[in-house]
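1. can't give you the sequence, but here's the structure:
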């Protein structure tokens, strides 16, 4: 979750040039590995939805990890 938030913050800073940074077209590169394998399956989405889908893909992995932890976590 911390890595996703950090990558999302870096995306916003690089995309919009916040805090005096230059705009960087590769600002979202840190979101790609966090969203695997879902980002590889997004080719059929319409072009305007691709940045949003890539930014939200890591949420799928976080939800799966949370569900697995609830299902197979220790029982007291």
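-> That came through, no problem. Everything quoted here is computed from the prediction, not taken from an experiment. Numbers count the residues shown, from 1 in each chain.

2. CA atoms for contacts and neighbours, from now on please.
-> Fine.

3. quick check: buried residues in the helix of greatest length in the chain?
-> The longest helix of the chain (DSSP state H) is helix 50-72. Across helix 50-72, burial judged by 16 or more other C-alpha atoms under 10 Å covers 53, 54, 55, 56, 57, 58, 59, 61.

4. tell me how many other residues crowd residue 8.
-> Taking other C-alpha atoms under 10 Å as the neighbour definition, residue 8 ends up with a count of 18.

5. pasting the second one now:
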């Protein structure tokens, strides 16, 4: 079951990064949108909230936080 959860989360993570980059750089004729990273925030909980509490607010935190959760899911899968 953890294998499926890992791959589903990984798919959502890649899709969210693609939407984020499309909105930031205006790829495919899309208007530039500062809220395009909103889909990364729920995937990165609770690390996004912890980073916000200690004063780390950047796009790098929003992109890296789901990677931490992905690493935890990978660890649980291989355990």
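-> That came in fine, so what should we check first? What you see is a predicted model; the values in this text were computed from it and never measured.

6. which other helices and strands does the longest helix of structure 1 contact?
-> helix 31-34 (3 or more C-alpha pairs under 8 Å, 6 or more residues apart in numbering; DSSP states H and E).

7. now the helix it packs on: which residue numbers in structure 2?
-> Helix 31-34 of structure 1 lines up with residues 40-43 of structure 2 when matched by TM-score structural alignment.

8. how far off centre is the matching stretch?
-> Its chain's C-alpha centre and that of stretch 40-43 of structure 2 lie 5 Å apart, by C-alpha atoms, centre = their mean, to the nearest Å.

9. average gap between it and structure 1?
-> Once the two are superposed, stretch 40-43 of structure 2 sits an average of 0.4 Å from its aligned residues in structure 1 (mean C-alpha distance after the TM-score superposition for structure 1).

10. which residues touch the residue mapped onto residue 64 of structure 2 from structure 1?
-> By TM-score structural alignment, residue 64 of structure 2 lines up with residue 56 in structure 1. Shown in contact with residue 56 of structure 1 (C-alpha atoms under 8 Å, 6 or more residues apart in numbering): residue 35.

11. do you know how far residue 56 of structure 1 is from residue 22 of structure 1?
-> According to C-alpha to C-alpha, to the nearest Å, residue 56 of structure 1 and residue 22 of structure 1 sit 24 Å apart.
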